[in-house]
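J.: show me how the following folds:
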Amino acid sequence: MSEVRTLKVALLGCGNVGAQVARILIDDADALAARTGARLELQGIAVRNLDAKRDVELPQELFTTDAEVLVKDADLVIELMGGIEPARTLILTAMRHGACVVSGNKALLAQDGPTLYEEADKAGVQLSYEAAVAGAIPILRPIRDSLSGDRITRVLGIVNGTTNFILDQMDSTGAQFADALAEAQRLGYAEADPTADIEGYDAAAKAAILASLSFHTRFALEDVSCEGITSVTAADIAAAKEAGFVIKLLAIAEKLVDEDGKTGVSVRVHPTLLPREHPLAAVRGAFNAVFIEAENAGELMFYGQGAGGTPTASAVLGDLVSAARRIVLGGPGRTETTTGHVPSLPIDAAVTSYYIGLDVADQPGVLARIAQLFAEHGVSIEIMRQTIHRDADSNVESAELRIVTHRAREAALAATVEAVRRLDVINSVTSVLRVEGV
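T.: Below is the predicted model:
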């Protein structure tokens, strides 16, 4: 019987996910060897601070601050540092020295993925990044492999657990945004600085990756229209609930034909109303889900834990085993599947519905004037609800209108809202949210 080959593994970063990856590599070494046909030997763990306290007890001799030396001598490199630099330089160094790379760095991949893919192709190595989107959910490999013989037309994703938890808390308990955010921070779902989550930046990076794989074209972060959830109020949540909707932060990538007949892809992230019967509406807490529409496969949904050390480590190890098997069996690295150059379309080209909240003067003819303005812009009203309010101090009555439109071009809908704002009977536009799934 021939001796089992040993592959040297370098780990960059030992945070929540990295520590679990190291633990699994050590504890499950025999099982991983059986699956890959080689021993995966953890050679070292590059960290900034050797003395930092870690949740998992690991051999101290594995830790080093010299990441460059570590990656130059590795067969497989796992990058879990996050950020752009030095992660980018270390990944490029690793690939130029013949190492396959597994990364969970969605920000780097969204910003500079094309350079990394090109370098991987040139070096004949594999670059894998399942952990970069939706944690433990196997979504990137199914898109790249299982659906490679189909045409994906649309991807809708809840890809940020923090924002889903916040919106779910607001929906289920009636909490205000600030209170739901504080609860997310208390439970460890949100960072002390939650900006990347609540402003949609984290979801936008993942949207760029999903779009690139789904439509075989390189999309970067600047191609994604991004809007966070900070403007979503408890009143919006309650009104949506009353109308049979739930609000989710969605990452959306879809193939469209614009008004000039040009085919392209719109990639966007924004708070969205979904009918409560839609599969994504049932995704609760900090869970993630990705809903795919394809020409032949139809509708598919992938659901699971979108964050956390152990779940995300599962995705990392899946990529690692795949890359290790490629090394053992031989052959070229798995390359990027960008075979076309579909242009990125601005959000104005998207076809959607709007949910609009208005505070208006309570006087005759107001509804008719608003309806006429919508008609002039080619936008049809599907639902209009009116509630009368009386100010206790001034004793002046006003009306709150909640309007849901039929589907129309984003540009037409946005122009309609701006025209409505200018009407003298409008006190304020209290909310504007998009509607999908109807």
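J.: C-alpha from now on. contacts and neighbour counts both.
T.: OK.
J.: how about the lengthiest helix in the chain: buried residues?
T.: What stands out as the longest helix in the chain, according to DSSP state H, is helix 309-329. Residues of helix 309-329 classed as buried by neighbour count (16 or more other CA atoms under 10 Å): 309-327.
J.: quick check: closest non-adjacent residue to residue 245.
T.: residue 275 (4.5 Å; CA to CA, 6 or more residues apart in numbering).
J.: list the contacts of the one you found.
T.: Residues counted as contacts of residue 275 (CA atoms under 8 Å, 6 or more residues apart in numbering) are 244, 245, 246, 281, 436, 437, 438.
J.: show me which of those are buried.
T.: 245, 246, 281, 436, 437.
J.: measure the second one to residue 275 for me?
T.: Using CA to CA, to the nearest Å, one obtains 6 Å as the distance from residue 246 to residue 275.
J.: what touches both of the two?
T.: residue 281.
J.: hmm, who's touching stretch 72-82?
T.: 7-15, 17-18, 43, 71, 87, 91, 93-94, 97-105, 107-108, 316, 320, 323-324.
J.: in strands only, show me those residues.
T.: 7, 8, 9, 10, 11, 12, 43, 100, 101, 102, 103 (DSSP state E).
J.: contacting residues around the first one?
T.: Taking CA under 8 Å, 6+ apart as the definition of contact, the neighbours of residue 7 are 38, 39, 40, 41, 74, 75, 76, 324.
J.: which of the residues you listed sits closest to residue 420?
T.: Of all those, residue 420 sits closest to residue 76, with 57.9 Å by CA to CA.
J.: can you tell me how far the closest one is from residue 106?
T.: 19 Å.
J.: do the same with residue 296
T.: Taking CA to CA, one finds residue 296 at 29 Å from residue 106.
J.: swap in residue 73?
T.: 25 Å.
J.: could you check which of those two is surrounded by more residues?
T.: residue 106 (26 against 17; other CA atoms under 10 Å).
J.: still on that earlier bit, out of the contacts of residue 7, who has the most neighbours?
T.: residue 76 (28 neighbours).
J.: please provide the structure for the following sequence as well, for comparison with the first:
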Amino acid sequence: MIDYRRLRVALLGAGSVGSQVAALLLKHGDELADRAGAALDLVGIVVRDLDAPRDTDLPRELLTTDAESLIVGADIVIELMGGIEPARTLILQALNSGADVVTGNKALLATHGAELFDAADQVGASVYYEAAAAGAIPIIRPLRDSLAGDRVQRIMGIVNGTTNYILDRMDREGAEFADVLADAQALGYAEADPSGDVEGYDAAQKAAILASLAFHTSVPLEAVHREGITDVDQVMMDAARHAGYVIKLLAVCERLTGEFDVSPTGEAISARVYPALVPRDHPLASVHGANNAVFVQAEAAGDLMFYGAGAGGVQTASAVLGDVVSAARRHIAGGVGVGESTRANLPAAPIGHVTTRYQISLDVDDRPGVLATVAGILSEGRVSIATVEQTVLVADAARPQAADDRVGRARIIIGTHTAREQDLSDTVDRLGASGVVRRVVSVLRVEGD
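T.: Here you go, the predicted structure:
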């Protein structure tokens, strides 16, 4: 082996990803040195409990609970602890000591990314975070580097494996949400408290990161519109299938053009997460199981698709080690770190400014004039109808009915042309209060057609 310069690597966290990173660093050290041009010496691993069971056997002499002492003198610090604190404080300490940082901490980057990048710029260090947005899928570097000379117009991503697993099984097997969620928890795809996944928080954090990169603008987490999948049921699945769609939880990041007074270019951006209808012939519709995919539309490059495992210890470790090699190469080459480009300063538009198509499902009285009333309300709200399908709902003969239930019921499924979100929302409110609509069953956006 060549006598390489040696770089000290400190690892913070030895969970499912951290333990795999450590194991691969120790196992493939010579290979990684050849690729990096430097020997990568794992000098310590910070853990909360020295005696806790781990996915991988790690040398006990490397384990420590003293993170601050380990950071001192490290050239590269890998943060895989998760959470906001103490990860934020430790990363700032590492950067201020001159170390480069590799992290997969999406929650921290979505809330304090600007602070961390600024701290890195002050000392000429770099923060690498390929593992923070889509697991093993290489998407950070393509957005930050390969597409830096292009104009990204739109990103649509399936960036949460748990929700994709749930929705995929509901679509393909006709399974119920609660049953599939229980299976996901048993398989380790979902936590005991699954709200971070099924309520869209995880995907929203990733959307903030992707939008910041794609549009060279710092996008705070609170600017991301978020909806989860807990209201998705088989009625909605069946309606989607019948219309030629599949329901996916999407992170959508989009460049908007219009009259935005706070933007000198008249442009703004939208970052949002919600369950949406995707045409079955769209590439994202074929993303099954717990896989992730990111679909990028750029002005010059056109349509690009990134697909692969969005989670998993060894898969995510691959992305982390790629960043470690990049950081090592920078140390060998010298010079300041690569800063983040956020100088576009585009404003984040509220969800009401977004335009897309919709599918609206309504339970109504089955009597003359109802459809005309519904159509009139939509027209008044500047929402144009593209398709209408009506199905008579048969009452359960074995169940006693109240007097007002003896009027027949029907379900109307309306597909709209492109409409403004605020107009659609106001119109749905008027439909619900119209007296002819018994229940607004669902409103789903259509993306990717």
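J.: how alike are these chains, TM-score-wise?
T.: Comparing the two superposed chains by TM-score structural alignment, normalised by the length of the first structure, the resulting TM-score equals 0.98, with 438 aligned residues with a CA RMSD of 1.2 Å.
J.: where in the second structure does the longest helix of the first structure fall?
T.: Aligned using TM-score structural alignment, helix 309-329 of the first structure spans residues 313-333 in the second structure.
J.: which parts of the stretch 201-350 of the first structure are strands?
T.: Using DSSP state E, counting those that start in this stretch, the strands of the stretch 201-350 of the first structure run over residues 224-226, 245-257, 263-275, 287-294, 298-305, 344-345.
J.: turn the ones you listed into TSV, columns for distance to residue 334 of the first structure.
T.: TSV is the format used below for these (distance: least, CA to CA, whole Å):
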stretch	distance to residue 334 of the first structure
strand 224-226	26
strand 245-257	24
strand 263-275	25
strand 287-294	23
strand 298-305	23
strand 344-345	25
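J.: any idea how far residue 94 of the second structure is from residue 74 of the second structure?
T.: 8 Å.
J.: what touches both of the two?
T.: Contacts common to residue 94 of the second structure and residue 74, judged by CA under 8 Å, 6+ apart, are absent.
J.: excluding sequence neighbours, find me the nearest residue to the aligned partner of residue 389 of the first structure in the second structure.
T.: Counting by TM-score structural alignment, residue 389 of the first structure lines up with residue 393 in the second structure. Distances taken as CA to CA, 6+ apart place residue 410 nearest to residue 393 of the second structure, at 5.0 Å, with adjacent residues excluded.
J.: and that neighbour? What does it align with in the first structure?
T.: So residue 410 of the second structure corresponds to residue 399, using TM-score structural alignment.
J.: could you do residue 293 of the second structure as well?
T.: Match for residue 293 of the second structure (TM-score structural alignment): residue 289.
J.: surely its match meets residue 157?
T.: Yes - counting by CA atoms under 8 Å, residue 157 is a contact partner of residue 289 of the first structure at 5.8 Å.
J.: looking at this, residue 439 of the second structure is in a strand?
T.: Yes - the assignment for residue 439 of the second structure by DSSP: H, G, I helix; E, B strand; the rest coil puts it in a strand.
J.: residue in the first structure matching it?
T.: In the first structure, residue 439 of the second structure lands on residue 428 (TM-score structural alignment).
J.: got the contact list for its match?
T.: With CA under 8 Å, 6+ apart, residue 428 of the first structure has these contacts: 358, 359, 360, 421.
J.: so the nearest residue to residue 225 of the second structure once chain neighbours are set aside versus residue 251 of the second structure, what's the distance?
T.: Counting by CA to CA, 6+ apart, residue 225 of the second structure lies nearest to residue 272, which is 4.4 Å off, once chain neighbours are set aside. Separation of residue 272 of the second structure from residue 251 of the second structure (CA to CA): 6 Å.
J.: find the residues that touch each one of these two.
T.: With CA under 8 Å, 6+ apart as the test, residue 272 of the second structure and residue 251 both reach 204, 207.
J.: of the two, who's got more company?
T.: residue 251 (31 against 24).
J.: tell me the contacts of the more buried one?
T.: 155-159, 203-204, 206-207, 271-274 are the contacts of residue 251 of the second structure under CA under 8 Å, 6+ apart.
J.: now the corresponding residue of the first structure for residue 71 of the second structure: closest residue in space, sequence neighbours ignored.
T.: Here residue 71 of the second structure is matched to residue 71 in the first structure, going by TM-score structural alignment. Nearest in space to residue 71 of the first structure, with sequence neighbours left out and distances taken as CA to CA, 6+ apart, is residue 94 at 5.2 Å.
J.: count the neighbours of the one you found for me.
T.: Around residue 94 of the first structure there are 28 residues (other CA under 10 Å).
J.: show me what the residue nearest to residue 245 of the first structure lines up with in the second structure.
T.: So, by TM-score structural alignment, residue 275 of the first structure is matched to residue 279.
J.: tabulate the contacts of residue 428 of the first structure (CSV), appending neighbour count, secondary structure and distance to residue 25 of the first structure.
T.: Below are these laid out as CSV (neighbours: other CA atoms under 10 Å; DSSP: H, G, I helix; E, B strand; the rest coil; distance: CA to CA, whole Å):
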residue, neighbour count, secondary structure, distance to residue 25 of the first structure
358, 21, strand, 56
359, 21, strand, 59
360, 22, strand, 62
421, 15, helix, 59
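J.: in this structure residue 338 of the second structure contacts residue 126, no?
T.: Yes - in this structure, residue 338 of the second structure is within contact of residue 126 by CA under 8 Å, at 5.9 Å.
J.: thanks a lot, see you next time.
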